[in-house]
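# Predicted coordinates and the sequence they were generated for:
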Amino acid sequence: MLSDPAGNRPAARTGSGRLAGPRRLIPQPPRSQRGNIMQVLVVEPCAATAERLAGVARRQGYGVQTASRGQEALEKYPRADLVLLNLALTDIDGLEVCRTIRAAGHTPIICVSNQDSALDRVLALKSGADDCVVDSCAEREIIARIEAVMRRTGRLHEQPPQVVSSGPLRIDGRTREVRVGERLVVVTSKEFELLYALAVNAETVVSRKELMATVWRDNWAQSTRTIDTHVSSLRAKLGSPAWILTVRGVGYRLGHAGTSSSAVGAAP
């Protein structure tokens, strides 16, 4: 039995030996415009509160870093897509941290205040914050505010369609099934993710580095055999090498059986 990459229950085999799709929808993690999983930096001096806020973000699929001091936050924020910043820091005033991050760029900032004070909200917004919340607010409100700020600042990438079709090729993100015409193509978990990543970016070339980060959650850009092996297997299972085209020196893109181009080739 195979497990899907989101950690859901293993997919069961049907009587014919084929893999049945998962019984429930697999949510797609929030992604940045670069296609990477969104990273939230939680800056919070209280360990218990930091863990609570980090847990809220992780349950929604965000990647999370934490920092307990202002100096640590200033070192880590360049790797974050959004900063959740408590104003009551012990080493540097939270408003000063907010002003420093804002002066350096456009990283979205949501300030967290220990009290429901209009003055705190005004000072946070004047210091460059995109929003300000009370640390005791409900989990749903925190997530809603994060998503609202991400959308407003253009950082949140729209979720890809759950079903992608290209001619007779149909890739269903809900059931994790791949079909060519009426034929069900049995693929492994990583083969499905690789094909789906190419399908939702059908008009663009997806680099090897992006595929390693998206499919294998690995930033090691030098790997060749892992991707090539999966591409070769997919081409055989789909029935034509033209379904996945190699852009030499760059990566891959989704093709169409019978298409050709002088700029791309079917061989890895």
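Cool, the structure landed.
# going forward, measure contacts between C-alpha atoms and count neighbours the same way
Will do.
# the helices in this protein, which residues?
47-59, 70-76, 94-104, 118-126, 139-152, 189-199, 208-215, 225-238 (DSSP state H).
# for comparison:
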Amino acid sequence: MRVLLVEDDEPIAQSLRRGLTRYGFEVEWVTTGRDALAHHEAYDVVLLDLGLPDTDGLDVCKALRERGDVPIIVISARSDETDRVVGLELGADDYVSKPFGVREVIARIRAVMRRMQPRGTEAPAEAGPDRYGPRLTIDRKAARVRVDDEELALAPKEYDLLAFLTQEPGALMSREQIMEAVWDANWFGPTKTLDVHVAALRRKLADVITIEAVRGVGFRLIVNDGDGGKGTS
């Protein structure tokens, strides 16, 4: 899915672009309303900041809506109800207030795209649970983990961490990437909580996976029994 990101705050834009790219989105980033309106390459959804340096984002929203029906999600530090209402009346499909997490934005994008799907169009078949090696199964739709067909009790963040690390078994994930994905881009607490959750997963899945620590960088998940590949059950 192609995303046009209109955001002049570089740290926010870079963090959002990294997160979206990691989840399979293609992101084109511009920093002004003028560049947004001059961008003529095809895209599937617009993420539009209201506080742009050259023009009011609401004017850009209106101009984009007059051009077509591409979904527009406003992202802004403006939390006033009036701005929300005006944005939606001008054609925005959703509104996300800063600070926000990457996963929240992705959820909003997916929700908007589902609403945009024409009535009567069949949705693609849901993917089944993902299997990692002969013993571990993760059902991302139901947020359930099974080992040897027995459901494993995990705390919410333990599940989120496992689900993220198993997206690419064997890949080295930096602490920053993990914190951003599992605890959101706006997490400002200590990263010691990551070590606590890694230790919990190691304890609960000791014979099923190995989570290697790479000093000064991050962690790498390895599926045990010589099968690091991912398939479906």
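Structure's in. What do you need? All of these numbers come straight from a predicted model, not from anything done at the bench.
# which one of the helices of structure 1 lies closest to Gln39 of structure 1?
Closest approach to Gln39 of structure 1 among these (Cα to Cα): helix 47-59, 9.3 Å.
# and that closest one, how far from structure 2 on average?
With mean Cα distance after the TM-score superposition for structure 1, helix 47-59 of structure 1 departs from structure 2 by a mean of 1.2 Å once superposed.
# and that helix, what does it pack onto?
Under the contact definition 3 or more Cα pairs under 8 Å, 6 or more residues apart in numbering; DSSP states H and E, helix 47-59 of structure 1 sits against strand 39-43, strand 63-67, helix 139-152.
# what stretch of structure 2 does it fall on?
Mapping helix 47-59 of structure 1 onto structure 2 (TM-score structural alignment) gives residues 10-22.
# just stretch 129-137 of structure 1 next, same as before
Aligned using TM-score structural alignment, stretch 129-137 of structure 1 spans residues 92-100 in structure 2.
# Span of the matching stretch from start to end?
18 Å (Cα to Cα, to the nearest Å).
# Report the buried residues of it.
Residues Ala92, Asp93, Asp94, Tyr95, Val96, Phe100 are the ones in stretch 92-100 of structure 2 that count as buried (16 or more other Cα atoms under 10 Å).
# closest to Lys62 of structure 2 among those residues?
Closest approach between these and Lys62 of structure 2, by Cα to Cα: Ala92, at 8.3 Å.
# Not counting sequence-adjacent ones, nearest residue to that closest one?
Leaving aside its chain neighbours, Ala92 of structure 2 sits nearest to Ile72 (5.0 Å; criterion: Cα to Cα, 6 or more residues apart in numbering).
# which residues does the aligned partner of the one you found in structure 1 contact?
The alignment partner of Ile72 of structure 2 in structure 1, by TM-score structural alignment, is Ile109. Ile109 of structure 1 makes contacts with Leu82, Val83, Leu84, Leu85, Cys98, Gly128, Ala129, Asp130, Asp131, as judged by Cα atoms under 8 Å, 6 or more residues apart in numbering.
# Reformat those as CSV; add distance to Glu191 of structure 1.
Formatted as CSV, the contacts of Ile109 of structure 1 follow (distance: Cα to Cα, whole Å):
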residue, distance to Glu191 of structure 1
Leu82, 31
Val83, 34
Leu84, 36
Leu85, 39
Cys98, 43
Gly128, 44
Ala129, 42
Asp130, 40
Asp131, 40
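# Of the residues you listed, which belong to strands?
Leu82, Val83, Leu84, Leu85, Asp131 (DSSP state E).
# Confirm for me that Arg98 of structure 2 is in contact with Ala77.
You called it Arg, but residue 98 of structure 2 is Lys. Yes. Using Cα atoms under 8 Å, Lys98 of structure 2 makes contact with Ala77 at a distance of 4.7 Å.
# separation between Arg208 of structure 1 and Gly173 of structure 1?
Counting by Cα to Cα, the gap from Arg208 of structure 1 to Gly173 of structure 1 is 22 Å.
# ugh, wrong one, I meant Gln71 of structure 1
42 Å.
# More neighbours: which of the two?
Gly173 (21 against 13; other Cα atoms under 10 Å).
# is it true that that one touches Ser165?
No. Gly173 of structure 1 lies out of contact with Ser165 (Cα under 8 Å); the separation is 11.1 Å.
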